[in-house]
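**Q** Requesting a structural model of the entry that follows:
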Amino acid sequence: MNFEKSFMGFMFIGAHVKNGHINFGLAKGISDYEDFKKKALECARAIIENNLFELK
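**A** Prediction:
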């Protein structure tokens, strides 16, 4: 899980998987590490539940 910043200054949550990258959208409401951990766990659960370890 990554806390990413675009060249336009927007903050995103993303994840690198076997053959690609998943963007989970804008990182709204993330102001500290604890907020990031909560959001990262939500996104990681989505990857696991939907078997998104590699993009098809």
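
**Q** rest of the way, CA atoms for contacts and neighbours
**A** Will do.

**Q** What segments of this protein are helices?
**A** Listed in chain order, the helices of the chain (DSSP state H) span 33-49.

**Q** wait, what's in contact with Gly14?
**A** Contact partners of Gly14, counting by C-alpha atoms under 8 Å, 6 or more residues apart in numbering, are 1-4, 21-25.

**Q** here's the other one to compare against:
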Amino acid sequence: MKGVRGPLDRLPPDPGFRCQYVLRFRRIAASYGLVQSASEDRELVALTGRLCGT
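**A** Modelled structure (predicted):
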């Protein structure tokens, strides 16, 4: 069931869409006020950097 997992557990199969997916996930999570642990937040920031080159 992919709906309950985030980008730390599952990424789209198309590498060209992964950056957009992670950025969208972070934006939606922030807009809904979803709380992540400090380690999850660090991992998402690192993943964003790797996938998006930032």
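
**Q** tm score of chain vs chain?
**A** TM-score of the superposed chains, computed with TM-score structural alignment, normalised by the length of the second structure, equals 0.41; 34 aligned residues with a C-alpha RMSD of 3.7 Å.

**Q** Mind putting the contacts of Gly14 of the first structure into TSV with neighbour count and distance to Met11 of the first structure?
**A** As requested, the contacts of Gly14 of the first structure are arranged in TSV below (neighbours: other C-alpha atoms under 10 Å; distance: C-alpha to C-alpha, whole Å):
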residue	neighbour count	distance to Met11 of the first structure
Met1	18	13
Asn2	13	10
Phe3	15	7
Glu4	16	6
His21	13	15
Ile22	17	14
Asn23	14	11
Phe24	16	11
Gly25	11	8
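
**Q** Among those residues, which lie within strands?
**A** Within those, residues falling in strands by DSSP state E are 2-4, 21-25.

**Q** Show me which residues of the helix or strand that Ser39 of the second structure is a member of are buried.
**A** Ser39 of the second structure is part of helix 38-52, with elements assigned from DSSP states H and E. For helix 38-52 of the second structure, burial by neighbour count (16 or more other C-alpha atoms under 10 Å) applies to 44, 47-48, 51.

**Q** Switch those residues over to JSON lines; also include distance to Ile28 of the second structure.
**A** Listed next are the buried residues of helix 38-52 of the second structure as JSON lines, based on distance: C-alpha to C-alpha, whole Å:
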{"residue": "Leu44", "distance to Ile28 of the second structure": "13"}
{"residue": "Leu47", "distance to Ile28 of the second structure": "16"}
{"residue": "Thr48", "distance to Ile28 of the second structure": "15"}
{"residue": "Leu51", "distance to Ile28 of the second structure": "18"}
